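[1] Fold the stuff below for me.
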Amino acid sequence: MTGSAEKIFEALGDPVRRYILELVADGEQAAGTVVAAVQRYTRISQPGVSQHLKVLREAGLVRVRAEGTRRFYLLDVEGVEAAQSWLAHLVDPVTQFAQPLDALATEVARGRRARKAEPGRSAGESSEPDVRHA
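    Below you'll find the model as predicted:
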């Protein structure tokens, strides 16, 4: 597991942090709103919620925006995509090759079109060598 994925899944291991992610997934939330919602969810101090937010920030799962003295938290889509990518790799390890294979298919098709467009070529003529197997 990469360092980034490891931090992400360590952060997701705590139910309070998962709850915070659910809160900010609905849109940007003021720090005070997050603290109040988490305190309704479980008994925790404001510094405790701040610590959870710090872990989520360091893992790349939330971003913070400052506006004067207020802080606003929102879901960091890149962190979520990193987690999804790592999990998808477990299910289908070949997915990492999908894009390069698509590019190869495009180049093969481009080459075929270029050969067909060559002047002086009849419709049935092929530039491929005639290889016969026994």
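[2] okay, CA-based contacts and neighbour counts for the rest of this
    Noted.
[3] And stretch 19-38, what's buried?
    Taking 16 or more other CA atoms under 10 Å as the basis for neighbour counts, the residues of stretch 19-38 that come out buried are 19-21, 23-25, 28-31, 34-35, 38.
[4] Including distance to residue 52 and secondary structure, could those residues go into JSON lines?
    Formatted as JSON lines, these follow (distance: CA to CA, whole Å; DSSP: H, G, I helix; E, B strand; the rest coil):
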{"residue": "19", "distance to residue 52": "10", "secondary structure": "helix"}
{"residue": "20", "distance to residue 52": "8", "secondary structure": "helix"}
{"residue": "21", "distance to residue 52": "10", "secondary structure": "helix"}
{"residue": "23", "distance to residue 52": "13", "secondary structure": "helix"}
{"residue": "24", "distance to residue 52": "13", "secondary structure": "helix"}
{"residue": "25", "distance to residue 52": "16", "secondary structure": "helix"}
{"residue": "28", "distance to residue 52": "17", "secondary structure": "coil"}
{"residue": "29", "distance to residue 52": "15", "secondary structure": "strand"}
{"residue": "30", "distance to residue 52": "15", "secondary structure": "strand"}
{"residue": "31", "distance to residue 52": "12", "secondary structure": "helix"}
{"residue": "34", "distance to residue 52": "11", "secondary structure": "helix"}
{"residue": "35", "distance to residue 52": "10", "secondary structure": "helix"}
{"residue": "38", "distance to residue 52": "10", "secondary structure": "helix"}
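[5] Now show me the structure for the sequence below, then we'll compare the two:
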Amino acid sequence: MHPFEVLAEPVRRRLVEILASGEHTTGELEGVITTEFGVGRTAVQHHLRSLRDAGWIDSRDDWPNRCHHLRHGVIEHIEGYVFDLRRLWDQRVGWNGEEQSPFEPQHTRKGKRGHRRDPDDIWLHALD
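    Below you'll find the model as predicted:
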């Protein structure tokens, strides 16, 4: 699964953020995600399984808990895609750089489905 596809889903992105800090139990992850997103345990399990199937996390049984952690190399994998985008950006043609960037907030600019872009969204400015 492409890293941006994984990170496009807010629940999976949040799970990756939490797991970047270290190993956590299923219960800890469910507690955070259900509180922040208002989804049930089944949805959290689904996203953990998706991350595991994509090779992003490993899980181990530590009775009575199951512990999850990011696999080594995941961050480097993401950085690789960002590096490739940066390289393409640096080699771009057809834009002189003096115009306003499409990522800078504009009061009249709207994103998908009519929602305004959040200028404080860290993912929006990830390539800055």
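[6] Can you tell me which of the buried residues of stretch 19-38 of the first structure is closest to residue 6 of the first structure?
    Minimum separation from residue 6 of the first structure among the buried residues of stretch 19-38 of the first structure (CA to CA) is found for residue 21, which lies at 17.1 Å.
[7] Quick one: map that closest one onto the second structure.
    Taking TM-score structural alignment as the criterion, the aligned counterpart of residue 21 of the first structure in the second structure is residue 16.
[8] could you pull out the strands for the first structure?
    Applying DSSP state E to the first structure gives strands spanning 29-30, 62-67, 70-75.
[9] So which elements touch the lengthiest helix in the second structure?
    Scanning the second structure for the longest helix, with DSSP state H as the assignment, gives helix 74-90. If contacts are counted by 3 or more CA pairs under 8 Å, 6 or more residues apart in numbering; DSSP states H and E, helix 74-90 of the second structure sits against helix 3-8.
[10] list the buried ones in the helix it packs on?
    The neighbour-count criterion (16+ other CA under 10 Å) identifies 3, 6-7 as the buried residues of helix 3-8 of the second structure.
[11] Which of these lies at the shortest distance from residue 48 of the second structure?
    Of all these, residue 48 of the second structure sits closest to residue 6, with 11.2 Å by CA to CA.
[12] Need the counterpart of that closest one in the first structure.
    Under the alignment by TM-score structural alignment, residue 6 of the second structure pairs with residue 11 in the first structure.
[13] before we move on, the earlier item: from memory the match of residue 21 of the first structure sits against residue 70, does it?
    Yes: here residue 16 of the second structure lies in contact with residue 70, judged by CA atoms under 8 Å, at a distance of 7.3 Å.
[14] ok, how many other residues are close to the counterpart of residue 63 of the first structure in the second structure?
    When the structures are aligned by TM-score structural alignment, the residue of the second structure matched to residue 63 of the first structure is residue 58. When counting by other CA atoms under 10 Å, one arrives at 17 neighbours for residue 58 of the second structure.
[15] which residues are in contact with stretch 68-88 of the second structure?
    Contacts to stretch 68-88 of the second structure, defined as CA atoms under 8 Å, 6 or more residues apart in numbering, come from residues 3, 16, 19-20, 22-26, 55-60, 127.
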